[in-house]
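Visitor: Below: sequence and its predicted model.
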Amino acid sequence: MAEVEQPFVSRSQRVVDYGSTIQTRLAASARLPSFVTIESPRRYSKMSHNTLSPHDSQTRWQRLEYFLNVLNQICIGFVTIYMSYLTLRTGLQGTSLHAWLVTIGFSFFMAEGVMIHYGGNVLTHSYKRHTKTTIHWILLTLGGCCGASGALIKMIQKGFSLHSTHGKLGFTAFILCLLAMTSGVSALFSARVKRLITPLLNKTFHNFLGFSCFVIALTTQYYGYQTGYFKSRSETDFQILMKCLTLTSLVLTSYGPLKALYQKCENISRQF
């Protein structure tokens, strides 16, 4: 009968060996305790859904400017196309030639010209400044020549006897147009005449004259819808529509030039 082996107890380690060939090894180093960092729950402040970042507000304002500019382009196009249709179908003679020239000159070319540098202009906002300047003086040269010629034709026809509100405003627009074109040449070569007048003052004066001419010219156009020439060729409802479109175009077109004029006045106040 085989003898039962007695268990061997090691003194160096508390492990009972029953004769197995597997040896127990101690870890080379003691196991260090590890800690897990428990983060406290974060508290988030309540944010209103109506709160917009400055970038979002600026983007919405730009979209509004683009929309209003598109609306303005529609008003300008409608007035120009209808007046061209009304005058061309009866022949460009006398008052018809006068009405067509001032509409093309002031309501179209000048309106588009004063909006060239406006950042909200959907037609030219991506153009470089040099390109905008070139288009600006081309449009205003065409607008000034057409508008002044149309006003001069009517003044010669009337013998410079202007008693109505439409006639007096038209004569004022004619004078301002000539002054604005002269100041435009000076502003175009502002770097060469900077010894006489600083470029900032030169361009500010030109902007003021050009904007004043545009406002007076479109106001004259508004009163032109009350003349016998237009009343005899259109219905009352259409006269009201043309007045509304012209005033809308005047207000929307004036925003860009007024903004630029205000910025130039601020720069002048800082320098002086």
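Guide: Yep, it's here.

Visitor: For the rest of this, base every contact and every neighbour count on C-alpha atoms.
Guide: Will do.

Visitor: So which bits of stretch 245-257 are buried?
Guide: Under the neighbour-count criterion of 16 or more other C-alpha atoms under 10 Å, stretch 245-257 has Leu245, Thr246, Leu247, Thr248, Ser249, Leu250, Leu252, Thr253, Ser254, Tyr255, Gly256, Pro257 buried.

Visitor: doesn't Asn207 make contact with the last one?
Guide: Same thing as Pro257. Yes: the criterion here is C-alpha atoms under 8 Å, and Pro257 meets it with Asn207 at 7.4 Å.

Visitor: and Asp237, how many residues sit next to it?
Guide: 8 (other C-alpha atoms under 10 Å).

Visitor: err, His55, not the other one
Guide: When neighbours are counted by other C-alpha under 10 Å, His55 registers 9.

Visitor: Now do the buried residues in the helix or strand harbouring it.
Guide: If you go by DSSP states H and E, His55 is part of helix 54-88. If you call a residue buried by 16+ other C-alpha under 10 Å, then helix 54-88 has these buried ones: 65-66, 68-70, 72-73, 75-76, 79-80, 83-84, 86-87.

Visitor: Over to stretch 146-165?
Guide: Buried-residue list, stretch 146-165, by 16+ other C-alpha under 10 Å: Cys146, Gly147, Ala148, Ser149, Gly150, Ala151, Leu152, Ile153, Lys154, Met155.

Visitor: ok, second structure coming up, stack it against the first:
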Amino acid sequence: MSENSNGGSSVTLSKANIVFVRAHCVGETNLLLNPMTPEVLEGLRTKKPQPKDTESAVVQVCARKLYVDEDGNMGIPTDNLFSAMVLAGREVKLGGGKTKVSTATGSKLPGFCNIVGQSLLFTNRRKGTGMVSVSKGGRDFEHEGKGTVSWIADSRRGVMASGANSIAVNISRPRITEWEFDVILRINLSVESVTQQVIADVLQAAGRTSGLGDYRPSKKGTYGIFTVESWEKVRESDVEAHTSECEMRIGLDVIETTKPDEEVERKP
């Protein structure tokens, strides 16, 4: 610190060492999506619960729970992955010390690592119409439906607490069997003990122990597990071409079924 021309002290700021990395992640187990729909959120805001939908077919109910961007591309919100990374930070140490990236009450991760963009689009998406599989009586048939990744309308028995008792409920969710995505990470290597290896370890742990979607490992389930298959440094000028600034919304608008709606069902 030195004295400036006004007699005060000047401050020297070191330039942050920022790097951008693109990681390619591939799902190892099925992904179950079950976000809170806008209707349910509105009911929470107004304290007026929305009436239960007993008219729509299972495939329609599931379609409303898919994440899509304004162009209809399917994926997941960036926030979902970052939350998984924060949780996984409990398993990763900073450098060779004893300090963990995250604890039960907080995390250092946001201070030196961020995900670029609002959405993580599936990179195994197909062009045009995707196929929607629906299980019926132990066999599958397919629906022509909008969507850039094939998915299955999954309907099964669940249990919900009701006072001192538990009651059986139906849970209908889209299940994606094949999924992969690219994520661009902005890493500040100026922070002490932060290295690319630390962040790579956090992302790998997120795929293994946190997971994504419903019934993931952090919820004692086996769905939403993924692995990091590649890791490469990219130029800042190339980042924009590989990220989506579009926010994900919930729900496909139209599904054209090829079987009677009332026949769509799945055994528990």
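Guide: Nice, thanks for sending it over. Computed from a predicted model, the values in this text were never measured in an experiment.

Visitor: Got a TM-score for the pair?
Guide: With the length set by TM-score structural alignment, normalised by the length of the second structure, the two chains reach a TM-score of 0.23; 113 aligned residues with a C-alpha RMSD of 6.6 Å.

Visitor: hmm, back to that, now go through the buried residues of stretch 146-165 of the first structure and say which are in strands.
Guide: Under the assignment DSSP state E, these contribute nothing to strands.

Visitor: Can you show me the strands along the first structure?
Guide: Going by DSSP E, the first structure shows strands at 8-9, 16-17.

Visitor: which other helices and strands contact the last one?
Guide: In other words, strand 16-17 of the first structure. Secondary-structure packing of strand 16-17 of the first structure (3 or more C-alpha pairs under 8 Å, 6 or more residues apart in numbering; DSSP states H and E): strand 8-9.

Visitor: residues making contact with stretch 176-184 of the first structure?
Guide: Trp137, Leu140, Thr141, Gly144, Ala148, Asn202, Phe205, His206, Leu209, Gly210, Ser212, Cys213 (C-alpha atoms under 8 Å, 6 or more residues apart in numbering).

Visitor: can we see that at 10 Å?
Guide: With contact meaning C-alpha atoms under 10 Å, 6 or more residues apart in numbering, stretch 176-184 of the first structure is reached by 106, 137, 140-141, 143-145, 147-148, 170-171, 173-174, 186-187, 189-190, 202-214, 216-217.

Visitor: next structured bit after the one helix or strand Ile187 of the second structure maps to?
Guide: For Ile187 of the second structure, the element it lies in under DSSP H and E is strand 180-188. Per DSSP H and E, the first helix or strand lying C-terminal to strand 180-188 of the second structure is helix 196-205.

Visitor: Tell me how many other residues surround Val169 of the second structure.
Guide: 11.

Visitor: can you tell me how far the closest residue to it other than its chain neighbours sits from Arg139 of the second structure?
Guide: Nearest non-adjacent residue to Val169 of the second structure, counting by C-alpha to C-alpha, 6 or more residues apart in numbering: Gly158, 5.0 Å away. As judged by C-alpha to C-alpha, to the nearest Å, Gly158 of the second structure and Arg139 of the second structure stand 21 Å apart.

Visitor: Any figure for the gap between the nearest residue to Phe82 of the second structure once chain neighbours are set aside and Pro77 of the second structure?
Guide: Nearest non-adjacent residue to Phe82 of the second structure, counting by C-alpha to C-alpha, 6+ apart: Ile115, 7.1 Å away. Taking C-alpha to C-alpha as the measure, Ile115 of the second structure falls 11 Å from Pro77 of the second structure.

Visitor: Could you do Val58 of the second structure as well?
Guide: To Pro77 of the second structure, Val58 of the second structure is 24 Å away according to C-alpha to C-alpha.

Visitor: same thing with Ser155 of the second structure?
Guide: Distance from Ser155 of the second structure to Pro77 of the second structure, by C-alpha to C-alpha: 23 Å.

Visitor: Those two: who's more crowded?
Guide: Applying other C-alpha under 10 Å to Ser155 of the second structure and Pro77 shows that Ser155 carries more neighbours, namely 23 against 20.

Visitor: In the strand or helix carrying that one, which residues are buried?
Guide: Following DSSP H and E, the helix or strand that holds Ser155 of the second structure is strand 151-162. Across strand 151-162 of the second structure, burial judged by 16+ other C-alpha under 10 Å covers Trp151, Ile152, Ala153, Asp154, Ser155.
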